[in-house]
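Peer 1: quick one, what's the 3D model for this:
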Amino acid sequence: MVRIRLRRMGAKKKPYYRIVVANQQSSRNGRFIETIGTYDPLTEPETVSFDEARAAHWLSVGAQPSDAVARFLRKANLLDESGKAIGLAEAAEDAASASTDAAEPSVDAEPSVEVEPVGA
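Peer 2: Sure, this is the predicted structure:
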């Protein structure tokens, strides 16, 4: 499963975090797929910045946010209080209906094939 979580950076006693998309099996500071933002808890007020489009993309493909990242996403109105992505269900339904419409071939037009006899 893919998770959106914090990756600790910075020095001892001076934490700084990157918001990353990583496989759940990877260690906290191990391999990751993509960096989508940063979080600095030492500034007053705390500084959080992330690419909302990329976060929405990863939520739409099923990535699960950690508790801390879910709190940031709720403040950015990308998640509702229950933890579900806002507006992604409708977008997924629209994409699914568009793909089924495109997948159906048109039956009206039959291809015309001319057959010529061999050796005539």
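
Peer 1: could you use CA atoms for every contact and neighbour count after this?
Peer 2: Fine.

Peer 1: which residues in the protein form strands?
Peer 2: Ranges of strands within the chain are 2-11, 14-23, 34-40, 47-50, 64-65, based on DSSP state E.

Peer 1: please generate a structure for the following sequence too, so the two can be compared:
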Amino acid sequence: MVKLRLTRLGRKKAPFYRIAAMEALSKRDGKAIAYLGSYNPLVEENGVVLNEEEIIKFLKNGAQPTRTVKSILVKSGVWAKFEEAKKGN
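Peer 2: Okay, here's the model as predicted:
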């Protein structure tokens, strides 16, 4: 099963995350199928960069987001676009 989840980068006490499509049983920072965006929790504005078309493509093909990734997608509006695309098909 493919999951959309976060991989950690950055130094100690300064986290930076990538949103990645990975196999569910792989390690947190293991090899990813694709990197779909980034999330910087230390930046209040514009800390999220997403590749919306790729994310929607993975979601349509059955990828499951983790709770944290889903909340990022909901806040950025990508989840609503996915729901609309799902209704349209």
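
Peer 1: hmm, back to that, with mean neighbour count and distance to Thr100 of the first structure added, can I get the strands of the first structure in a markdown table?
Peer 2: Shown next, in a markdown table, are the strands of the first structure (neighbours: other CA atoms under 10 Å; distance: least, CA to CA, whole Å):
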| stretch | mean neighbour count | distance to Thr100 of the first structure |
| --- | --- | --- |
| strand 2-11 | 19 | 27 |
| strand 14-23 | 19 | 30 |
| strand 34-40 | 18 | 30 |
| strand 47-50 | 14 | 33 |
| strand 64-65 | 22 | 27 |
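
Peer 1: out of those, which gets nearest to Arg74 of the first structure?
Peer 2: strand 64-65 (10.8 Å; CA to CA).

Peer 1: mind putting the strands of the first structure in JSON lines, distance to Ala91 of the first structure included?
Peer 2: Formatted as JSON lines, the strands of the first structure follow (distance: least, CA to CA, whole Å):
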{"stretch": "strand 2-11", "distance to Ala91 of the first structure": "20"}
{"stretch": "strand 14-23", "distance to Ala91 of the first structure": "21"}
{"stretch": "strand 34-40", "distance to Ala91 of the first structure": "21"}
{"stretch": "strand 47-50", "distance to Ala91 of the first structure": "21"}
{"stretch": "strand 64-65", "distance to Ala91 of the first structure": "18"}
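
Peer 1: of all those, which lies closest to Asp94 of the first structure?
Peer 2: Here strand 64-65 is closest among the strands of the first structure (CA to CA), at 21.8 Å.

Peer 1: that closest one vs the second structure, average distance?
Peer 2: Strand 64-65 of the first structure, aligned to the second structure and superposed, deviates on average by 0.4 Å (mean CA distance after the TM-score superposition for the first structure).

Peer 1: run the chain-centre distance for that strand.
Peer 2: Averaging C-alpha positions (CA atoms, centre = their mean, to the nearest Å) puts strand 64-65 of the first structure 9 Å from its chain's average.
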